[in-house]
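Student: Got a predicted model here, sequence first, then my questions.
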Amino acid sequence: MQILSKLMVILGLLVTVGSLVYLGMNVIEINQLHAVAYANKSNEGPNPVNNVMLMTALAVLGGFLSGLGLSMPKR
């Protein structure tokens, strides 16, 4: 169980770090969308809702896996 516990924690942390990278990309995209909106330009930018939902799901999954790995018995 100790190997599985460590594997779950590492996998959870990797998914959480991936979601943080994705968060940075979403922040840049949303800032560009706001710049277009404030400039009153008529062309539409991409809708960031799907990307934000995916990033949130990855963060929740990473937290769940990390918590699952930490709560497993160490023996």
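Tutor: Now that the structure is in, tell me what you want to look at.
Student: from here on, contacts and neighbour counts on C-alpha atoms
Tutor: Fine.
Student: which residues touch Leu7?
Tutor: Contacts for Leu7 (C-alpha atoms under 8 Å, 6 or more residues apart in numbering) come out as Gly69.
Student: let's bring in a second model and compare:
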Amino acid sequence: MLTNEPNVAVSPTPQRRRLERVLSMEWLGQTFASICWMGSVFVYGISSNGDWLQLFAASFWLVANVASISTAKAD
């Protein structure tokens, strides 16, 4: 809320904080890395239990990155 008081800080809206997080190098880098990791599993094929674990790990990493957007708070 805007006021006439000069010392009052206006905090950014949750949507703006989410956008700032999505556009950060850390978030973009981790998200891109998890997508590439998932893609590599499909390129090289799923031929063992370890391949499935790799796919699950990359998928959960991506889910965690997406979930972090909805919990963006002011630092």
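Tutor: Sure thing, it's come through. For clarity, every value in this text was computed on a predicted model and none was experimentally measured.
Student: Thr52 of structure 2 and Gln30 of structure 2: what is the separation?
Tutor: One correction, residue 52 of structure 2 is Trp, not Thr. Distance, Trp52 of structure 2 to Gln30 of structure 2, using C-alpha to C-alpha, to the nearest Å: 20 Å.
Student: same for the helix ranked longest in structure 2, what does it pack against?
Tutor: Across structure 2, the longest stretch assigned as helix under DSSP state H is helix 49-70. Where contact means 3 or more C-alpha pairs under 8 Å, 6 or more residues apart in numbering; DSSP states H and E, helix 49-70 of structure 2 is packed against helix 14-22, helix 25-44.
Student: What residues sit buried inside it?
Tutor: Along helix 49-70 of structure 2, these residues count as buried under the neighbour rule (16 or more other C-alpha atoms under 10 Å): 51, 55, 58-59, 61-62, 65, 69.
Student: Could you measure from the corresponding residue of structure 2 for Met53 of structure 1 over to Leu28 of structure 2?
Tutor: By TM-score structural alignment, Met53 of structure 1 lines up with Phe56 in structure 2. As judged by C-alpha to C-alpha, Phe56 of structure 2 and Leu28 of structure 2 stand 20 Å apart.
Student: likewise Ala64 of structure 2?
Tutor: In terms of C-alpha to C-alpha, Ala64 of structure 2 sits 13 Å off from Leu28 of structure 2.
Student: Over to Ile35 of structure 2?
Tutor: For Ile35 of structure 2 relative to Leu28 of structure 2 (C-alpha to C-alpha), the value is 11 Å.
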